[in-house]
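[1] no FASTA, just this:
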């Protein structure tokens, strides 16, 4: 058995998986956009606050309205009734855990949410939109019950718009209702736009070895989930559905998402564009029909500004949890997360959930790993005979290999059996890696003692050191390679993997440590049983 070659293959396979996983994150294939046979009505959608102000000679009045709930601290600007700042009270800031996560802002960076009314490009009307002064007409600014209505009103060019943001206790969902009334003496045909504006800054707290997706995403039943990057917008190569009557638009970053979910069943156009220097916007535009004088219409939408909570997102729309990006491992990562969520509902701690998950996986793979450990135990027992064959045949590799293969067949030994336990771990390891990296439920989740965040690296490197120690112990239980070079490589292997674990999430290292401990117990038991059986057989013959 060429142990050196087997180890090199294992390292190559593991590294290839990691490179492929990260490459997929940045190069997920986009589905082709089908040609649209209808031409949507063209509108001039405002790009951002800075663009609107730049085109006006006077500065419109602006007042900031701060609204607080048990999960939010939101700031609305009366200029356009925009949402310009959002602090997620229950989620800590990556760089300063004493502060709350700031998801939306228009001062330190640009990431805001707007909506408004516009006319067709050939109609000279300026309806209430994000550069229109609104009046804050509700009174309560602190959520005291289950819901809180935040109401703004504006009039412009014969249209009165009353916008109501409804906030919910314990939820990042915001229901948005636009009540549009024609207060002029002529018919009006406004359209409603919903928009997310953001610059291209990278969110803080990323892992260099584990890049996550930061960019736009559009969903429709026709084209499913489509990602669009900043680079694709810059190059005018973005491919996404342009009209739909279902789905949603969003901006995704690690652990968090902002999404507009318009009322389903209404035809709308979708646009992604560069809105200024390093500023981009995504919007939907929906025609509200023709309003006669005095006539009103209501449009409803849902806005999500918060964590990628899969259960809560799916409650809004069954497809919205697609923003939790597991990459090409989605097919097995989603069932794994569902199993972990079920276990967590009973255990109440994500660290112990990982421990129990590891035990379950170990039990499922027991037959395969047991066969491998039996083969390794037999290999250790015949090591003196292998050494004797080496001395017998010297440099005649052909005869030596033939004699060793004959011995393996006689003793029913698989010479590559020692590779199987690690190879079996790789797909599980990579899937758990994606789950830990993409699931906000793991962010800030403690295990015990010094492990206060399973999604971050062990701050004191205790788990990686334990992992290295358990790997060394496993090596001691394995047969020692007769070749000194191969023996040295086997001893270096725990150092290589252990060094990698210094930078990986603690939850992932916890899985590997528990798996190693279970493997040591299993390997020791199988070796003991085989040796006992062999001794009993010798005593019987005597």
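    That came in fine, so what should we check first? What you see is a predicted model; the values in this text were computed from it and never measured. Numbers count the residues shown, from 1 in each chain.
[2] rest of the way, CA atoms for contacts and neighbours
    Fine.
[3] Where does the residue nearest to residue 263 when sequence neighbours are not counted sit: helix, strand or coil?
    Closest residue in space to residue 263, ignoring its immediate chain neighbours: residue 301 at 5.3 Å, by C-alpha to C-alpha, 6 or more residues apart in numbering. The three-state assignment at residue 301 reads strand, by DSSP: H, G, I helix; E, B strand; the rest coil.
[4] what about the most centrally placed residue in the chain, distance to residue 104?
    Central residue of the chain (C-alpha atoms, centre = their mean): residue 438, 2.6 Å from the mean position. According to C-alpha to C-alpha, to the nearest Å, residue 438 and residue 104 sit 20 Å apart.
[5] Repeat that for residue 319.
    In terms of C-alpha to C-alpha, residue 319 sits 23 Å off from residue 104.
[6] Just give me how far the longest helix along the chain sits from the chain centre.
    In the chain, with assignment by DSSP state H, the single longest helix is helix 506-541. Mean-position distance between helix 506-541 and its chain equals 37 Å (C-alpha atoms, centre = their mean, to the nearest Å).
[7] Included below, for side-by-side comparison, is a second structure:
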């Protein structure tokens, strides 16, 4: 059952291998392309290395007073909770229900189904967000519950009550449509849970209290077996436990691997703590200055019916006999997080280039809200602006290319002198020295052609992060694209193919800096193919960004070539007067 734990704190395991993040893969890809661009300007081209079962919610009639022989003790309201340490009577009347019941809280943002068995949550549906199957996102895993319990099940790290509270049938009261009060007592053990929801936001208040023999029993409330949208690719690896250490002003995230050798418990003054995936989070925000415990679990769960078991992260929170806090369960939308608590925005991972990604997202948001009313066209708009800002760099690259073209006869002469010399021959170094001396004489930077590509790398990675973590772009449509944060769903993806065509076209328009036909062929076809291979499985918004940059680059190169083709005006020599 979910309440079996020794409560021991263990250090995270470091033995598991981690896959390279997408940011590192992108850096490696750009580094490889930069090496190819650099090496081909000096040497003969070499062969490049190959490279839920959804839980149905049914509304039950609320009439607990008629179903009980004795009225339950009055549950405290969330607004006026009893302070920890208050004295409890040693003997209380038995309070329970006769059968399992489902109770529903339905607001404009979510639909939550509670069970009075264990006072747990069997479904938490976010109405305004869809999964990959087009259904409203279900945050609760029904396939995990039989093994690790439903969300808000009890866990007792230390003293355990005399009865299994996760199997107990609680009596339920609903004083208003946004409040549920659960209570159970067998005369010795008493447990109460209260939930009060804000019908307009994703916030709620909860309170949980357990006593045994008149003494408080410390406990935690769990959300195990994974969390969030399970329809996305590799969902278990995207789910993490999270807490913000107020003392260190630091966000701490842990995957299921941190608990591979057993549950890991930390305690302290947390600004918030809970569980998350890329786009959604369920966190509690305790009173400032208070302390709490958080345990991270690894649960081997079947993600969906018929699939193989995979390790999923889980959490349990609390550590006192009375646990109460503000609860946020909803999307990691910047404006929603900020309005709930500004610190919650730290859960959005903008990556290494956050100083570019976050302003870029704000610029896209502004363009979408004020100009385009469409995230796809906002990406096009932002890309055009970025390329216009890089226009001076492109002019510099053009001048460098023109100088390189004029030096081709001298470069060919140097290559001819060392044509039959092996690459391992020390005399080959002399060729490189003569080539570099020629470049220096004419003020040419041989790697100048790589600079625009290197400058685009931070923007490329920033766009990738924005499309990966900004829930505002999740499900955003543009023309035939149904979701800019995902690859196209059609059999042949139009954006990557069009990107390949424009990349080849731009290479053909760019003046060749070398006379070697093999080198020109490498640059003209190999690089676009490498880029297309890398982009084919990327999000549509990312491909749209690069494609738009190619189109703008073609337009710029066209005017550059036209200007370069114009002959210099003839100089008029005025004879001196005698």
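    Looks like it arrived, so ask away. All values reported here derive from a predicted model rather than from experimental measurement.
[8] Map residue 170 of the second structure across to the first structure for me.
    Superposed on the first structure with TM-score structural alignment, residue 170 of the second structure falls opposite residue 134.
[9] measure that match to residue 96 of the first structure for me?
    According to C-alpha to C-alpha, residue 134 of the first structure stands 35 Å off from residue 96 of the first structure.
[10] Of those two, which one has the most company?
    Using other C-alpha atoms under 10 Å as the criterion, residue 134 of the first structure and residue 96 rank with residue 134 on top: 26 against 9.
[11] Quick one: residues in contact with stretch 378-390 of the second structure.
    The contact list for stretch 378-390 of the second structure (C-alpha atoms under 8 Å, 6 or more residues apart in numbering) reads 363-365, 367-368, 371-372, 452, 541, 544-545, 548-549, 552-553.
[12] Top of these by number of neighbours, please.
    Neighbour max across those (other C-alpha under 10 Å) = residue 541, 31 neighbours.
[13] So it sits against residue 377, correct?
    No - in this structure, residue 541 of the second structure is not within contact of residue 377 by C-alpha atoms under 8 Å, at 10.0 Å.
[14] can you list residues touching both of those two?
    Common neighbours of residue 541 of the second structure and residue 377 (C-alpha under 8 Å, 6+ apart) do not exist.
[15] Neighbour count: residue 319 and residue 104 of the first structure, which is higher?
    residue 104 (25 against 18).
[16] Could you give the residue range in the second structure aligned to the helix or strand containing that one?
    Secondary structure assigned from DSSP states H and E places residue 104 of the first structure in strand 100-104. The alignment of strand 100-104 of the first structure onto the second structure (TM-score structural alignment) spans residues 136-140.
[17] which outside residues touch that stretch?
    54, 122-131, 150-151, 226-229.
[18] Buried ones from those, can you make that a PyMOL selection?
    In PyMOL syntax, the buried subset of the contacts of stretch 136-140 of the second structure is picked out as below (16 or more other C-alpha atoms under 10 Å):
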select buried, resi 54+122+123+124+125+126+127+129+130+131+150+151+226+227+228+229
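[19] do you know how far the equivalent of residue 418 of the first structure over in the second structure is from residue 553 of the second structure?
    Residue correspondence to the second structure (TM-score structural alignment): residue 418 of the first structure is matched to residue 449. Per C-alpha to C-alpha, residue 449 of the second structure is found 14 Å from residue 553 of the second structure.
[20] Break down the stretch 401-542 of the first structure into its helices, ranges please.
    Here the stretch 401-542 of the first structure has its helices, by DSSP state H, counting those that start in this stretch, at 420-438, 462-477, 484-501, 506-541.
[21] Now tabulate the ones you listed in a markdown table and tack on distance to residue 191 of the first structure.
    Listed next are the helices of the stretch 401-542 of the first structure as a markdown table, based on distance: least, C-alpha to C-alpha, whole Å:
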| stretch | distance to residue 191 of the first structure |
| --- | --- |
| helix 420-438 | 36 |
| helix 462-477 | 57 |
| helix 484-501 | 53 |
| helix 506-541 | 48 |
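[22] Could you check the ones you listed and tell me which one is nearest residue 20 of the first structure?
    helix 420-438 (11.0 Å; C-alpha to C-alpha).
[23] buried residues in the closest one?
    For helix 420-438 of the first structure, a neighbour-count test (16+ other C-alpha under 10 Å) marks 421, 423, 425, 428-438 as buried.
[24] how far does stretch 261-281 of the second structure stretch from start to finish?
    End-to-end for stretch 261-281 of the second structure, by C-alpha to C-alpha: 25 Å.
[25] Check which residues of that stretch are buried.
    Across stretch 261-281 of the second structure, burial judged by 16+ other C-alpha under 10 Å covers 262-265, 269-281.
[26] From these, which land in strands?
    264, 265, 270, 271, 272, 273, 274, 275, 276, 280, 281 (DSSP state E).
[27] Switch the residues you listed over to a markdown table; also include distance to residue 144 of the second structure.
    Formatted as a markdown table, these follow (distance: C-alpha to C-alpha, whole Å):
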| residue | distance to residue 144 of the second structure |
| --- | --- |
| 264 | 20 |
| 265 | 21 |
| 270 | 27 |
| 271 | 28 |
| 272 | 25 |
| 273 | 21 |
| 274 | 18 |
| 275 | 15 |
| 276 | 16 |
| 280 | 18 |
| 281 | 18 |
